[in-house]
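Undergrad: no FASTA, just this:
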């Protein structure tokens, strides 16, 4: 038995080493995931920066387009003003031409009048009359000519001054519009060059952004694959750890049984030694027998604050073992899967078991999960009986019904495990049916 115990201790040390290796591998995977998350966050930050820069460039392009549109509208307005001034110039030229024609017409009228007066003067044959009319006619012609010259000079000066003023205004406006058009052309050319540069930069940024998005997508796929592989590895390690724990618990149970058997055998050997030494006092022999009986009848349940292991055997060739960490334990699990009983073994402390999960595995294939209602409290020293559907009546806080399943399941190897909200294993109940 000591050799078996040493062998079991070596196996337990090997299992602990494997468990520590699994924990180290898990920490390494977590560190790698953290580094990948940091890299992903850096890439996302760079993408956000590029998007912000692209937005600023788009705003700049929009502003340049608005400025270009404003310049085009001003150019169109200048063209409209130039056309209007051209029309005004043509109108004024027409007015000048009309006035010149009117002056020509007045000149012809005056010439006709002079000819008529000369004709009238030629009819008078008297030298005195002829001289008189000639002098009068000359003075009248001179007055008319002076008046005509004066009016003509006034009109001519007015028309020349008005024409020079208008020509100067048109030339000034034309020069100003030409300068504005030159400035507008230079500005449009500069804006077009800047717009072409911005478009080139935008195309480069878009290509870089698409490349970064592809890299991010590839990193996401890689991260998903790593997470899936990591989760699969974690599940495998959890299953291995759970299996190791079950094996450790089985070994602890077997070790406890061996220790109990060893203690019983030691007590029997001591009795036999006393009997062989010639103990004849019946009272002393009776006391030794009672001591052996008490030693053999020691409770097979060992309670501590952190771990309790209980083992037993039913009359129908079904063995079970249960363990608990803390005050809440799986007191009973029906072999036919009708109900499961939880118990709070503490005499004064209530236990909040809301959202705790009760998992039941049947022959390592099927798994049934029941979640305790939220904010449920298991009173001190009380039990909670959870029925399958149609197997009992709900009567909180002592009885609940699991409506999702007609049975918690039955089989040759049934494991019932209680987990808290953090996923920590708090109690187990293992049922095995012998094949004999």
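TA: Happy to help now that I have it. Because the structure is a prediction, the values reported are computed rather than measured. Numbers count the residues shown, from 1 in each chain.
Undergrad: going forward, measure contacts between C-alpha atoms and count neighbours the same way
TA: Will do.
Undergrad: what's in contact with stretch 212-228?
TA: For stretch 212-228, contacts defined as Cα atoms under 8 Å, 6 or more residues apart in numbering pick out 36, 40, 43, 47.
Undergrad: mind running it again at 10 Å?
TA: 29, 32-33, 36-37, 39-40, 43-44, 46-47, 206-211, 229-234 (Cα atoms under 10 Å, 6 or more residues apart in numbering).
Undergrad: just the buried residues of those.
TA: Burial by neighbour count, judged by 16 or more other Cα atoms under 10 Å, picks out 29, 33, 36, 40, 43, 47, 209, 230, 233-234 from these.
Undergrad: turn these into CSV, including distance to residue 220.
TA: Formatted as CSV, the buried ones among the contacts of stretch 212-228 follow (distance: Cα to Cα, whole Å):
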residue, distance to residue 220
29, 16
33, 12
36, 10
40, 8
43, 11
47, 15
209, 16
230, 14
233, 19
234, 20
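Undergrad: re the thing from before, out of the contacts of stretch 212-228, list just those in strands.
TA: Among the contacts of stretch 212-228, DSSP state E puts none in strands.
Undergrad: ok now the lengthiest helix in the chain, how far from the chain's centre?
TA: Ordering each helix of the chain by length in residues (DSSP state H) puts helix 127-276 first. Taking Cα atoms, centre = their mean, to the nearest Å, one finds the center of helix 127-276 at 22 Å from the center of the full chain.
Undergrad: now stretch 420-436
TA: 40 Å.
Undergrad: swap in stretch 417-435?
TA: Counting by Cα atoms, centre = their mean, stretch 417-435 comes out at 38 Å from the chain centroid.
Undergrad: contact partners of stretch 374-384?
TA: 327-331, 340-356, 395-400.
Undergrad: which ones among these lie within strands?
TA: Per DSSP E, the contacts of stretch 374-384 map to strands at 328-331, 340-344, 351-352, 399-400.
Undergrad: what is the nearest of the residues you listed to residue 107?
TA: residue 352 (126.7 Å; Cα to Cα).
Undergrad: that closest one - how many residues pack around it?
TA: Neighbours of residue 352 under the rule other Cα atoms under 10 Å: 15.
Undergrad: dump the residue contacts of it.
TA: 328, 374-379, 420.
Undergrad: which of these are buried?
TA: 328, 378-379, 420.
Undergrad: would a markdown table of the residues you listed with distance to residue 262 and secondary structure be doable?
TA: Shown next, in a markdown table, are those (distance: Cα to Cα, whole Å; DSSP: H, G, I helix; E, B strand; the rest coil):
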| residue | distance to residue 262 | secondary structure |
| --- | --- | --- |
| 328 | 31 | strand |
| 378 | 39 | strand |
| 379 | 39 | coil |
| 420 | 37 | coil |
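Undergrad: ok, so of these, who is nearest residue 61?
TA: Nearest member of the buried ones among the contacts of residue 352 to residue 61, counting by Cα to Cα, is residue 420, at 59.3 Å.
Undergrad: the helix or strand containing residue 65 vs helix 127-276, what angle?
TA: Counting by DSSP states H and E, the element that carries residue 65 is helix 2-123. Angle of helix 2-123 versus helix 127-276, following axes from the mean of the first three to the mean of the last three Cα atoms, to 10 degrees, is 180 degrees.
Undergrad: here's the one I want to compare it with:
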């Protein structure tokens, strides 16, 4: 661990630097308090005593947890919010998904929903992509369009749940990102 000391207007601050692998860098501004309540202006950014702006390194770890009660599961939630893919993992049984709901909740409580159309049949070993309206041009074969949605959630944390016509949770995908 390296330590550096800076002095501005007779005020000293100590900074601790922890070398870590870079994942995200975010500028952090640190204003040293002035003893005479005046604002100091440093014109030479290469001055070795200028610690008014430095970068702090953050490491992150993202986990995706999937679960399913039966052959229908959530295979993927696009990181850019373009689509969600559900799949039928059964080798022999088609599933009628009439009235099933995809519900996605962000960590701030924002909820998005999409109800599958009547008489929708998902064949064995097949998947279904549900695109948002702005991505309709990427539609292929039997993909569905969530015309009321401009995007699925793209944040650091969200839970996507697949609910059957009886209101029971049948599958979920949870994305969590932790910074350290």
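TA: Structure received. Values in this document were obtained by computation on a predicted structure and should not be read as measured data.
Undergrad: can you give me the TM-score here?
TA: The TM-score (TM-score structural alignment, normalised by the length of the second structure) is 0.63; 120 aligned residues with a Cα RMSD of 1.4 Å.
Undergrad: re the thing from before, would you show me how to pick out the buried ones of the contacts of stretch 374-384 of the first structure in PyMOL?
TA: Typed into PyMOL, the line below selects the buried ones among those, using 16+ other Cα under 10 Å:
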select buried, resi 327+328+329+330+331+340+341+342+343+344+345+350+351+353+354+355+356+399+400
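Undergrad: sorry, back to before: the longest helix of the first structure maps to which residues in the second structure?
TA: Using TM-score structural alignment, helix 127-276 of the first structure lines up with nothing in the second structure.
Undergrad: what are the buried residues along the helix or strand following that helix?
TA: Next along the chain after helix 127-276 of the first structure, taking DSSP H and E as the criterion, comes helix 282-296. Counting neighbours by 16+ other Cα under 10 Å, one finds that the buried residues in helix 282-296 of the first structure are 288, 292, 296.
Undergrad: in TSV: these, plus distance to residue 224 of the first structure.
TA: Below are the buried residues of helix 282-296 of the first structure laid out as TSV (distance: Cα to Cα, whole Å):
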residue	distance to residue 224 of the first structure
288	69
292	63
296	58
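Undergrad: what is the burial count for residue 217 of the first structure?
TA: Other residues close to residue 217 of the first structure by other Cα under 10 Å number 12.
Undergrad: nope, residue 197 of the first structure is what I was after
TA: Count around residue 197 of the first structure with other Cα under 10 Å applied: 12.
Undergrad: regarding the equivalent of residue 153 of the second structure over in the first structure, what is its secondary structure?
TA: With TM-score structural alignment as the criterion, residue 153 of the second structure lines up with residue 409 in the first structure. Recorded secondary structure, residue 409 of the first structure: coil (DSSP: H, G, I helix; E, B strand; the rest coil).
Undergrad: so residue 409 of the first structure makes contact with residue 337?
TA: Yes - under the criterion of Cα atoms under 10 Å, residue 409 of the first structure makes contact with residue 337 at 4.7 Å.
Undergrad: which of those two has more residues huddled nearby?
TA: residue 409 (21 against 18).
Undergrad: tell me the contacts of the more buried one?
TA: 334-339, 360-363, 366-368, 388.
Undergrad: now stretch 60-69 of the first structure: which residue numbers in the second structure?
TA: Using TM-score structural alignment, stretch 60-69 of the first structure finds no match anywhere in the second structure.
Undergrad: hmm, back to that, for the buried residues of helix 282-296 of the first structure, which one is nearest residue 147 of the first structure?
TA: residue 296 (161.9 Å).
Undergrad: the closest one -> the second structure?
TA: So residue 296 of the first structure corresponds to nothing, using TM-score structural alignment.
Undergrad: in the second structure, what stretch matches stretch 367-384 of the first structure?
TA: Counting by TM-score structural alignment, stretch 367-384 of the first structure corresponds to 111-128 in the second structure.
Undergrad: and the spatially closest residue to residue 12 of the second structure that is not a sequence neighbour, how many neighbours?
TA: Nearest residue to residue 12 of the second structure, sequence neighbours excluded (Cα to Cα, 6 or more residues apart in numbering): residue 6, at 5.6 Å. A count of nearby residues for residue 6 of the second structure, using other Cα under 10 Å, gives 16.
Undergrad: do the one 10 residues further on as well
TA: Burial of residue 16 of the second structure, expressed as a neighbour count using other Cα under 10 Å, amounts to 10.
Undergrad: tell me the counterpart residues of the helix or strand containing it in the first structure, please.
TA: According to DSSP H and E, residue 16 of the second structure maps onto strand 11-17. With TM-score structural alignment applied, strand 11-17 of the second structure matches no range in the first structure.
Undergrad: what's residue 93 of the second structure in contact with, if anything?
TA: Counted by Cα under 10 Å, 6+ apart, residue 93 of the second structure has contacts 71, 122-125.
Undergrad: please list which of the residues you listed are preserved in the first structure.
TA: Checking the contacts of residue 93 of the second structure against the first structure (both residues aligned by TM-score structural alignment, their matches' Cα atoms under 10 Å), the contacts still present are 71, 122-125.
Undergrad: now do the buried residues in the longest strand along the second structure.
TA: Counting by DSSP E, the longest strand found in the second structure is strand 169-179. Buried residues in strand 169-179 of the second structure, defined by neighbour count with 16+ other Cα under 10 Å: 169-175.
Undergrad: same question, stretch 406-418 of the first structure
TA: Neighbour count says stretch 406-418 of the first structure has 407-411, 413-418 buried, by 16+ other Cα under 10 Å.
Undergrad: so how far is that stretch from its chain's centroid?
TA: Distance, centroid of stretch 406-418 of the first structure to centroid of chain: 42 Å (Cα atoms, centre = their mean).
Undergrad: ok, stretch 77-89 of the second structure next?
TA: 14 Å.
Undergrad: what range in the first structure matches it?
TA: Under TM-score structural alignment, the match for stretch 77-89 of the second structure is residues 333-345.
Undergrad: and the matching stretch, how far apart are its ends?
TA: End-to-end distance for stretch 333-345 of the first structure, by Cα to Cα, to the nearest Å: 16 Å.
Undergrad: and for stretch 115-134 of the first structure?
TA: Termini of stretch 115-134 of the first structure sit 12 Å apart (Cα to Cα).
Undergrad: about what we covered before: would you list the ones in strands among the contacts of stretch 374-384 of the first structure in CSV and tack on distance to residue 198 of the first structure?
TA: Shown next, in CSV, are those (distance: Cα to Cα, whole Å):
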residue, distance to residue 198 of the first structure
328, 70
329, 71
330, 72
331, 76
340, 72
341, 74
342, 72
343, 74
344, 73
351, 68
352, 64
399, 73
400, 70
